[in-house]
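Enquirer: sharing a model prediction with you, sequence too.
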Amino acid sequence: MKRLNLLTTPTLLLLGLAAAQSASPLKLELALNLVKTVTENGKAVEKFTPATTSLPGDVLSQILTVTNTSKAAVRNAVVSLPVPRNTEYLAPEKGMATARTLYSIDGGKTYAPAPLFRKVTVTENGKTVTREVEVKPNEYQAVRWIIPEVNPGSSLKVGYRIRVK
């Protein structure tokens, strides 16, 4: 099986995040962890370890910590994170901050709340018909959060899980 080197993915994402936040009072920190389910005392428990490499099928957790470094509250903060290449979106990470979450299927050009729909043209009984079909979450290419308020000096976390293709 081919290993995917994940050191370059977070580095590139962090460079993009750094450029995007240069004039912002928000500091963004990305953590990418490998999620493994193990049995402890007869119960399934998830263990997280920093991801440097992964194999197809591995589940990863991408957590973005958003910190307000200013002395004033930041309202309606918009934070976006692309779904890395060679991975597929699975679900939002549990226990994260309350924020309005939007998804993109066009590389981050447009965003909308789930479920997303796309128009497809099919031929039925010899006629061309346009239908609207629901987009599966594994087709999401980026996630955006609109955070109502980040108080001065406080932090919150948003994130999601992905699977390596």
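Expert: Ah, there it is.

Enquirer: please make it C-alpha for all contacts and neighbour counts, starting now.
Expert: Will do.

Enquirer: ranges for the helices of the protein?
Expert: Using DSSP state H, the helices of the chain run over 8-21.

Enquirer: select the longest strand from it.
Expert: strand 26-40 (DSSP state E).

Enquirer: comparison target, given below:
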Amino acid sequence: MKPINMISLGTIALISSISFSAVMPSLASLQNSDPAIAQTAKQEAPVQLKLAAERQSIVAVASGRVDWKPLPDNASLRPGETIRYVVTASNISDRQIKKLVVNQPIPQGSVYVLGSATLPKVEGAKLDYSIDGGKTYSEKPTIRVKLENGEIVTRPAPDSMYTNVRWRFGDNFSAKTVAYATYQVRIR
């Protein structure tokens, strides 16, 4: 397989939606270098979001130690490589943000690494996933499978079906707070 250019892979990965309770949602484009400001139409609750991509680097095979190196914008990715995305959310206002939600699509040409998403260290934070392009979310997505005998059973969704990771930052995202969340993908 030929290498994937980071620009094409990142196009989808660098879009995130933010929603606030009782206000119109805003759309922010996240960039590796410059943070984007997302805020309500009334500019009442600014949130600064940043997305950074890092390439996995196994330092010592015997020890199993893994380092993460920043991924340059023009990087070529090879099948099997693991990329970690770090989402940084900053409430730069003097007020709490109610029900902040950040939705991050899994980039095309990659597969979500099951169990790799981390929760931000924010009280009440929750994590869920979509397997239908962001229409519905579940903490543990499942699919219905028809067995050879005709019986239909529910099974965990395979990693290849995950399309979005969503973080809910609790009921109140405190003023002047910075929170980090991560997830990993494997290049197909």
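Expert: Sure thing, it's come through. Predicted model only: the values in this text are computed from it and were never measured.

Enquirer: buried set for stretch 136-154 of the second structure?
Expert: Going by neighbour count (16 or more other CA atoms under 10 Å), the buried part of stretch 136-154 of the second structure is Tyr137, Pro141, Thr142.

Enquirer: now swap in stretch 109-128 of the second structure and tell me
Expert: Ser110, Val111, Tyr112, Val113, Ala117, Leu119, Pro120, Val122, Ala125, Lys126, Leu127, Asp128.

Enquirer: ok, which pair from those residues is furthest apart?
Expert: Ser110 and Val122 (28.3 Å; CA to CA).

Enquirer: and the buried residues of stretch 109-128 of the second structure as a markdown table, adding distance to Pro156 of the second structure?
Expert: Shown next, in a markdown table, are those (distance: CA to CA, whole Å):
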| residue | distance to Pro156 of the second structure |
| --- | --- |
| Ser110 | 19 |
| Val111 | 15 |
| Tyr112 | 14 |
| Val113 | 14 |
| Ala117 | 17 |
| Leu119 | 21 |
| Pro120 | 24 |
| Val122 | 27 |
| Ala125 | 23 |
| Lys126 | 19 |
| Leu127 | 16 |
| Asp128 | 14 |
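
Enquirer: just those now: which is nearest Leu14 of the second structure?
Expert: Ser110 (13.9 Å).

Enquirer: distance of the spatially most central residue of the second structure from Ala175 of the second structure?
Expert: In the second structure, the centroid-proximal residue (CA atoms, centre = their mean) is Gln104; its distance is 3.8 Å. Going from Gln104 of the second structure to Ala175 of the second structure by CA to CA, to the nearest Å gives 23 Å.
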